[in-house]
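Novice: could you look at this predicted model? Sequence included:
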Amino acid sequence: MTISSEAPARTHIVQVRLGPAGNPMAIRHDGRIWLVDPDTASQHWFTRDSWWHTRRNATVGSGNLVSVEHWRVQVLGSNSALRTFELRRAPLSEQWLLESITDN
């Protein structure tokens, strides 16, 4: 099932192409490529993972285990209106999740 504005609670794994500064430039979702609109301001923030629930053990120097990265970006698809994608990436993960899609 495709995530849509009618079903925003489901998360889907997506591929995200990052620019040199680490910001999303394009997102591959549901067989389509969505380009981040360069004329709109993206929002970027971090939250903290509840590490006490995940019970991750780590050795010294293994990296940041608690910062969850979030992006809210405006995207354009071919023949599609502007939409808002909210992305999330867990600590130490290369995998991005699409949290929600909102039609503008």
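Specialist: Nice, I can see it.
Novice: make it CA atoms for all contacts and neighbour counts henceforth
Specialist: OK.
Novice: do a quick rundown of the strands in this structure.
Specialist: Counting by DSSP state E, one finds strands in the chain at the ranges 12-18, 24-29, 32-36, 43-48, 67-76, 83-89, 96-103.
Novice: can I get those in JSON lines with distance to Asn57?
Specialist: As requested, these are arranged in JSON lines below (distance: least, CA to CA, whole Å):
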{"stretch": "strand 12-18", "distance to Asn57": "25"}
{"stretch": "strand 24-29", "distance to Asn57": "30"}
{"stretch": "strand 32-36", "distance to Asn57": "36"}
{"stretch": "strand 43-48", "distance to Asn57": "16"}
{"stretch": "strand 67-76", "distance to Asn57": "15"}
{"stretch": "strand 83-89", "distance to Asn57": "19"}
{"stretch": "strand 96-103", "distance to Asn57": "22"}
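Novice: between the ones you listed, which one is nearest to Val60?
Specialist: Closest to Val60 of the strands of the chain is strand 67-76 (CA to CA; 16.4 Å).
Novice: what sits up against that closest one?
Specialist: The contact list for strand 67-76 (CA atoms under 8 Å, 6 or more residues apart in numbering) reads 24, 34-37, 40-49, 82-91.
Novice: structure B:
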Amino acid sequence: MTATANETVLDATVDVRFTPAGTPLAVRHNGRIWAVAADPVHWYARDAWWETRRTAAVGSGDLVSVEYWRVQVRPGSSNSALRTFTLRRNPLSTWWLLESISDAG
């Protein structure tokens, strides 16, 4: 990923709260709750397993699918400007990472 002038690359662990339908509702980052304020975008990418040389026992699960969500958020219930968070979950991980933050506009 290439960072732009208004983007901060982080890879920080965050807590993500999901709706019953499985879409992000809120993100907790640095002790602050960021409410999702627009329809999130969801996709998967493939991990370069040949570069990480990750090995696992047969039946361990999916070792190559990296899950992403791009969400537009604002602090709590404020009317402040939207920020865009790119969230990532690596294969076999239970933790979400805040990959980057950028201005929504």
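Specialist: Yep, that arrived. The structure presented is a predicted model; accordingly, all values stated were derived computationally and were not measured.
Novice: what residue in structure 1 is the furthest from its centre?
Specialist: What lies farthest from the middle of structure 1 is Val60; by CA atoms, centre = their mean that is 27.8 Å.
Novice: rewinding a little: check the contacts of strand 67-76 of structure 1 for burial and list the buried ones.
Specialist: The neighbour count (16 or more other CA atoms under 10 Å) marks 24, 34-37, 42, 82-91 as buried among the contacts of strand 67-76 of structure 1.
Novice: determine which two of the residues you listed are furthest apart.
Specialist: Going by CA to CA, the pair spanning those furthest: Leu82 and Pro91, at 29.2 Å.
Novice: any idea which of the strands of structure 1 gets closest to Glu6 of structure 1?
Specialist: strand 96-103 (8.8 Å).
Novice: neighbours of Asn50 of structure 2, how many?
Specialist: No, residue 50 of structure 2 isn't Asn; it's Trp. The number of residues packed near Trp50 of structure 2 is 9, by other CA atoms under 10 Å.
Novice: repeat that for Thr59 of structure 1.
Specialist: Around Thr59 of structure 1 there are 6 residues (other CA under 10 Å).
Novice: to which residue of structure 2 is it aligned?
Specialist: Residue correspondence to structure 2 (TM-score structural alignment): Thr59 of structure 1 is matched to Ala57.
Novice: how much space between the residue nearest the centre of structure 1 and Ser93 of structure 1?
Specialist: What sits nearest the mean C-alpha location of structure 1, by CA atoms, centre = their mean, is Leu87, with 1.8 Å. Distance of Leu87 of structure 1 to Ser93 of structure 1, computed by CA to CA, to the nearest Å: 13 Å.
Novice: try Gly63 of structure 1
Specialist: Distance from Gly63 of structure 1 to Ser93 of structure 1, by CA to CA: 11 Å.
Novice: one step back: ok, the residue nearest to the centre of structure 1 - contacts?
Specialist: Going by CA under 8 Å, 6+ apart, the list of residues near Leu87 of structure 1 reads 70-72, 96-100.
Novice: out of the residues you listed, which are shared with structure 2?
Specialist: Contacts conserved in structure 2 for the contacts of Leu87 of structure 1, counting by both residues aligned by TM-score structural alignment, their matches' CA atoms under 8 Å: 70-72, 96-100.
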